[in-house]
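# Test case, fold it:
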Amino acid sequence: MTTIPLLGTGTFRLKDQQAFDSVLMALQQGSRHIDTAQIYANEKQVGDAIKASGIARADIFLTTKVWTDRFAHDKLIQSVHDSLALLQTDYVDLLLIHWPLRDDSVPMREYLLALKEVQDAGLAKHIGVSNFTMAQVTQAIEILGTDAIFTNQVEVHPYLQNNRLVEFCQQHNIMVTGYMPFAYGAVLTDDTIVAIAKKHQMTPAQAVLVWMRQKGYVTIPSSTKLVNIQANIASLALSLPSEDMAAIDRLDRNHRVATPDFSPDWDQ
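Below is the predicted model of the structure:
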């Protein structure tokens, strides 16, 4: 598979049996894009679910991410082999640097070139970054070239639209993957989104996912409930008119929910 499904299945905060069940349900309902990470500590469960699904590995777009304590060249290479063993696969479709470092304890050049080495060895079909600012994306392009960077995975939802960064990535042909599409549920009770969803006989979550898709973003919601997984996938058949897209666009308020103490200095 060479293209990425715009709607994926995230696994952040899912552990053990819950992670396995969520991924298996999603695959059984038609999802073909699964997103995990080393730090989630659920790569084995993701791999088990893919195996249990009976779906051909080539039909699934699988993403994982390298954690910040494994950025030194040798550690990064070994960590990918460890991830592949847990995922029970010979390759991932997309391998990301999970967060940029705030300091230069491992230079960006070292960990990005190690990432490219992994790709050149056939262990990752595509490589990219996550939580990179415009300045950091610029630096990454200087190191790898624009064409090497498949995506920048960043927080995007109606309350944090990250327009400057999004436009910057798009100008450089870097796909935007938006995580936390529901802002931990905050946008799902928004009066505008609720009204739009009601008008079109969809759920607020579906309205948000349609908005994301029609803007050309990949997004990776997670759920442990079958009914929500089914509704998420059903959103692919739904659409919103331009006036409702614009109404959601106007909800931007710089409301960021992913703010660990190691975050970069975000673009404003």
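
# okay, CA-based contacts and neighbour counts for the rest of this
Noted.

# what's the spacing between V154 and W67?
Note on V154: its distance to W67, by CA to CA, to the nearest Å, is 15 Å.

# ditto for L84
Using CA to CA, L84 is found at 14 Å from W67.

# I have a second one here; can you model it like the first so I can compare?
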Amino acid sequence: METIEVQGTSVPALGLGTWQLTGPTCTETVETALELGYRHVDTAQAYGNERQVGLGIEAADVDRDDVFLVTKLDGSNRDATSVRQSTRESLNKLGTDTLDCLLIHWPNTPWMAPLEETLDAMNDLVDDGVVEHIGVSNFSPARLDRARELSDAPVLTDQVQYHPYWDQRKLLDYCRIHDVLLTAYSPLSRGGVLSDPALVTIGNRYGKSPAQVALRWLVQQEGVAAIPKASSREHLEANMAIFDFELTDDELAWIRDPSKTKTGMQFVRSQLPF
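Predicted coordinates:
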């Protein structure tokens, strides 16, 4: 597994996203992924599956210290007391004493606690040794910049939707300048990339699927990790098989510049709840 060095920390370039994975399926998927070589697992309080993720990690024949484990604060847990209490509840559900990274899931809204209060409480958890790193999710460059200003602990990552139909160049440029990891969720545009003509053509050159090309496109970019969701062993294995080929500069540019029509269609698709 390739890793990305950010702020002196090694983060596996490919992780397992667990959104919508529940019950025994979630546990089995996490266990299988770790046995296949995944070492980066992402969950969230809002997913309702932290306990199942923890059981999967426990069941796998992998040392907990070798797993980069991430969870995210729910929108209802942004005041100082809730941050501390809910994080310790997450630790209990996950069956671990420490988190590798705790994220703010979405930007704080006006009716939530101030961002500074949330970050101060997260900083306290870092000081207490129960959280190794903190980060954010779905933050624009301006919001990320503000979070970095307010936090004593470095912001390790901004986890955002990123795929060939969702341009994140401004955010990526900011992250590279400030040594922040960009973690790409929904990297396959909820299946939207699977029939993309450019990805099909490029994939045929390397004996790879469009999904594998899209994932390779992401992790080949400096400072980008990807956390695709998968539940079958076949898809987990396929997602891992992206480190034995390399895209050319022309191919990288071709993938980055899809038609505006397709980009708009995939934007709509990405917002649908099904």
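
# if we can go back for a sec, between V154 and W67 of structure 1, who's got more neighbours?
V154 (24 against 18; other CA atoms under 10 Å).

# Pull the contacting residues for that one.
By CA atoms under 8 Å, 6 or more residues apart in numbering, the contact list for V154 of structure 1 reads S130, N131, F132, V176, T177, G178, Y179.

# Which stretch of structure 1 lines up against stretch 74-91 of structure 2?
Using TM-score structural alignment, stretch 74-91 of structure 2 corresponds to residues 67-84 of structure 1.

# Check stretch 226-245 of structure 2 too.
The alignment of stretch 226-245 of structure 2 onto structure 1 (TM-score structural alignment) covers residues 219-238.

# quick one: buried residues of that stretch?
T219, I220, P221, S222, S223, T224, N228, I229, Q230, N232, I233, S235 (16 or more other CA atoms under 10 Å).

# ok, of the residues you listed, which one's closest to D16 of structure 1?
T224 (12.1 Å; CA to CA).

# Could you measure from that closest one over to R13 of structure 1?
11 Å.

# Check G54 of structure 1 too.
Relative to R13 of structure 1, G54 of structure 1 is positioned 25 Å away (CA to CA).

# What lines up with L96 of structure 1 in structure 2?
In structure 2, the residue paired with L96 of structure 1 is L103, using TM-score structural alignment.

# coming back round to it: just send the contacts of V154 of structure 1 back as JSON lines, with distance to L76 of structure 1, neighbour count and secondary structure too.
Formatted as JSON lines, these follow (distance: CA to CA, whole Å; neighbours: other CA atoms under 10 Å; DSSP: H, G, I helix; E, B strand; the rest coil):
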{"residue": "S130", "distance to L76 of structure 1": "16", "neighbour count": "21", "secondary structure": "strand"}
{"residue": "N131", "distance to L76 of structure 1": "18", "neighbour count": "19", "secondary structure": "coil"}
{"residue": "F132", "distance to L76 of structure 1": "18", "neighbour count": "26", "secondary structure": "coil"}
{"residue": "V176", "distance to L76 of structure 1": "24", "neighbour count": "24", "secondary structure": "strand"}
{"residue": "T177", "distance to L76 of structure 1": "23", "neighbour count": "24", "secondary structure": "strand"}
{"residue": "G178", "distance to L76 of structure 1": "24", "neighbour count": "23", "secondary structure": "strand"}
{"residue": "Y179", "distance to L76 of structure 1": "23", "neighbour count": "22", "secondary structure": "strand"}
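
# Just the ones of the buried residues of stretch 219-238 of structure 1 in helices?
N228, I229, Q230, N232, I233 (DSSP state H).

# For the fourth one, which non-adjacent residue is closest in space?
When the adjacent residues along the chain are set aside, N232 of structure 1 lies closest to Q206, with 6.1 Å between them (CA to CA, 6 or more residues apart in numbering).

# Could you find the counterpart of that neighbour in structure 2?
Q206 of structure 1 maps onto Q212 in structure 2 when the alignment is built from TM-score structural alignment.

# swap in R57 of structure 1?
Match for R57 of structure 1 (TM-score structural alignment): R64.

# and its match, how many neighbours?
By other CA under 10 Å, the residues close to R64 of structure 2 number 15.

# Kindly report the same for I127 of structure 1.
Neighbours around I127 of structure 1, by other CA under 10 Å: 24.

# Name the helix or strand for it, please.
strand 124-130 (DSSP states H and E).

# following that strand, which helix or strand comes up?
Next in sequence after strand 124-130 of structure 1, counting helices and strands by DSSP H and E, comes helix 134-144.

# can you tell me what part of structure 2 that next one aligns to?
Taking TM-score structural alignment, helix 134-144 of structure 1 hits residues 141-151 over in structure 2.

# Now do the matching stretch: distance to the chain's middle.
The chain centroid and the centroid of stretch 141-151 of structure 2 are separated by 19 Å, computed with CA atoms, centre = their mean, to the nearest Å.
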